[in-house]
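[1] can't give you the sequence, but here's the structure:
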């Protein structure tokens, strides 16, 4: 390929990753408008986000394995078609069920094309220097996708209506589909072609995560401490335990269990899971607080979240890696999480019905964004350190899976806490405050786990190839 063709391939692949991250955040802002338009209950509203995240979490590793087995370009194209159709149909939704189903379809499509796009990127840029530049562009675009979703979600909703936050994907998807033939085929190697596809593993982890989310979402009808809620939580844990058993039995598991027994890898994934129970809920709760309590428009709410998103993006790009290079992953994780907890606690204690954005939101979200941004690259490095190079993609996929599951479960818990507070006679602002403080408590547990489980002096950023 000449330089122009390489540049076009990079643009196509980065565009899909941008859209995958954008679609996670772009629906956070118009949640009040979606609720009013389709008649969502407060507890069910979270499924607009969680249907997408849970399905990605359940099928991301399966998508990566399918790309290796059946050809990367083929799976990339299939995922992109599914995602684009889900976006188109989702914009026409006339009921909560239809929107939730189409969001799940979008998530399944993204779970197919995202790992295939990453593999294609490595195939297009085999030379190390070019590959590093391409991976830098990939990372930067992915981070900007989440931030762009917050801004575009508000602007599009105010100008065109919430349905266009889904329809905006359609022309982008059609454009990339039309040019997919320019990408290398990415044929499967002989070893991957003979492996079996662990479909049951993907179904079990997705079902376990979805059941756990549903347990908290359904608590608005039956109560947070009811037997039904507790029974669903037990059922979800049984499904996840069955997933672990299946993974220990099948020939080609999605998640090889022995990797998790390593203190560094298993500990990093546990920290990722617990820390992300706070990140997603914080964005959603603050977006709802600004619109429902402070009276912000959708555009103002998106801009109001920008400082936290920018702090997270800049800290993860520069501050975190710089600290890892100087010290080690464990102290960076611990320090970042302490700042994250402090920011969440400040935010949770500041939310009030008569507060201003500058006083109630800005200080806490900035500190939380900086803390999370510092810790995020450190546990990412820890999660792949000591893993064989051939399994780096798998280790990265595992971190993404725990991140998505943590965010989905954390959002479900936060919404359940808010609803329970309202049912108990507290104000909406107090309910939002309790949700943030509970999230801070989950990160405290993650901090303790990091301190006890992660080994000291393991790596620096410069040793990771």
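    Thanks, I have it. Everything quoted here is computed from the prediction, not taken from an experiment.

[2] please count neighbours and contacts with C-alpha atoms only from this point.
    OK.

[3] so what touches stretch 376-393?
    Stretch 376-393 is contacted from outside by 259, 264-269, 271-272, 316, 320-321, 324, 329-330, 332-333, 395-396, 399, 458-459, 461, 464, using CA atoms under 8 Å, 6 or more residues apart in numbering.

[4] in addition, the following structure is provided for comparison:
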């Protein structure tokens, strides 16, 4: 059966501008995505200081991280569709403003409840901001080498955000205060708002998407679908993020999974049969790039996102490094990923098919994870982390750009936000599911006492082996992805 049309609609809705204004859009979009990813991890190193400063209970402290993860994952699909319906400029600026103000409130928090609520509001802004930033790129740059270059920079900075969060969190907490990990977003967000207000002008940024066969009255927010998706995704994230502590067979976990299944089932029915303006039109899944690309994104997220958690604990509890040194230990991951993803990958995509480059990146990353699985308590940072870091970062840098390009290709401007929200949701759910599943693997293959460094290393070694196997599976899946149209090399 023939694939649906891959017309991007750019010529009708936006065209592709040229000059400094277009690249200012790229700067704004990348800055927003970097802040979103950074804040998912920047407070991790500061948690012990936060606990003492605000008198958190041990059970309550986890919600500083969990509240962000739950709301971010739950509202991504809704955030993605908002940009299609109400205009990319308006939605982007609103998300950025909410995120920035919430960061300030969190940095000035005087009680645990105030900080947790602020983190939740941060995540709400982030859930709007992340898909909107990607939508800006896919509707500003037509498919071709300029879009590849823009997406390469965007994905590289997004990948580096997690590592930068650990490094920046350690430095700010060590030399200033845990509050600085949140307050630093105020000047960055204010500058981004000023630049965004200047850069996001013109039809491609200000006007809600439209289609020839859908009147303005039909462009309504799918409230039932939004509620069902949000309830389902929040329940799923809650279930898997706490399953290691509560147990997979606990009533709380099973109840949350049941709510998740019901919410997502209602969402699918609503999208396919009830809604006249669905959050994620099911027609998108007739595109192999969307269906198989998001499957690959899910599996890659299972590996590349939990990696930061396992390596952070290994360096601190296995190698005995301080929080600051652990943050510095992620520098190779950050620098190599950015260099390969932003500079090398788009140049190679001018000469090598995207799916071939994706497969090569997966195999290199898989080799790095297998190397990382050889960890031992007798290792040092140089022997146990640095070598695998080079291979994992090269692989991640090579696979992220072609995968993001494939998953966002062949989509009209009217559905760009929906596709962006779906991609971000897939990645986040992959990370959440992956961390829960890999922690279960790590504990069930040992005595379960990961506080013992020997058991921790043994369990983490098995987790890294599983990551290697999953990336090899993504390499196989890459062969089934559609071949994008030939491109002129990016200089």
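    Nice, I can see it. Keep in mind that what you see is a predicted model, and the values were worked out from it rather than measured.

[5] still on that earlier bit, which among the contacts of stretch 376-393 of the first structure count as buried?
    259, 264-269, 271-272, 316, 320-321, 324, 329-330, 332-333, 395-396, 399, 459, 461 (16 or more other CA atoms under 10 Å).

[6] which strands and helices lie in contact with the longest helix anywhere in the second structure?
    The residue-count maximum for a helix in the second structure (DSSP state H) belongs to helix 145-175. For helix 145-175 of the second structure, the packing partners by 3 or more CA pairs under 8 Å, 6 or more residues apart in numbering; DSSP states H and E come out as helix 20-41, helix 112-140, helix 180-183, helix 323-329, helix 331-339, helix 345-348, helix 387-407.

[7] let's have those in CSV, adding distance to residue 266 of the second structure.
    CSV is the format used below for these (distance: least, CA to CA, whole Å):
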stretch, distance to residue 266 of the second structure
helix 20-41, 29
helix 112-140, 21
helix 180-183, 37
helix 323-329, 42
helix 331-339, 39
helix 345-348, 40
helix 387-407, 25
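
[8] about what we covered before: mean deviation (superposed) between the longest helix of the second structure and the first structure, please.
    Following the fit onto the first structure, the mean deviation recorded for helix 145-175 of the second structure is 4.6 Å by mean CA distance after the TM-score superposition for the first structure.

[9] among the contacts of stretch 376-393 of the first structure, which are located in helices?
    Per DSSP H, the contacts of stretch 376-393 of the first structure map to helices at 259, 264-269, 271-272, 320-321, 324, 329-330, 332-333, 395-396, 399.

[10] for the residue nearest the centre of the first structure, give me its contacts.
    Centrality entry for the first structure: nearest residue to the mean C-alpha point is residue 404, 4.1 Å, by CA atoms, centre = their mean. Taking CA under 8 Å, 6+ apart as the contact definition, residue 404 of the first structure lies against 53, 54, 56, 57, 273, 276.

[11] try 7 Å
    Counting by CA atoms under 7 Å, 6 or more residues apart in numbering, residue 404 of the first structure makes contact with 53, 54, 57.

[12] quick one, the helix or strand that contains the second one and helix 96-124 angle?
    Read it as residue 54 of the first structure. According to DSSP states H and E, residue 54 of the first structure maps onto helix 47-70. If you take axes from the mean of the first three to the mean of the last three CA atoms, to 10 degrees, helix 47-70 of the first structure sits at 40 degrees to helix 96-124.
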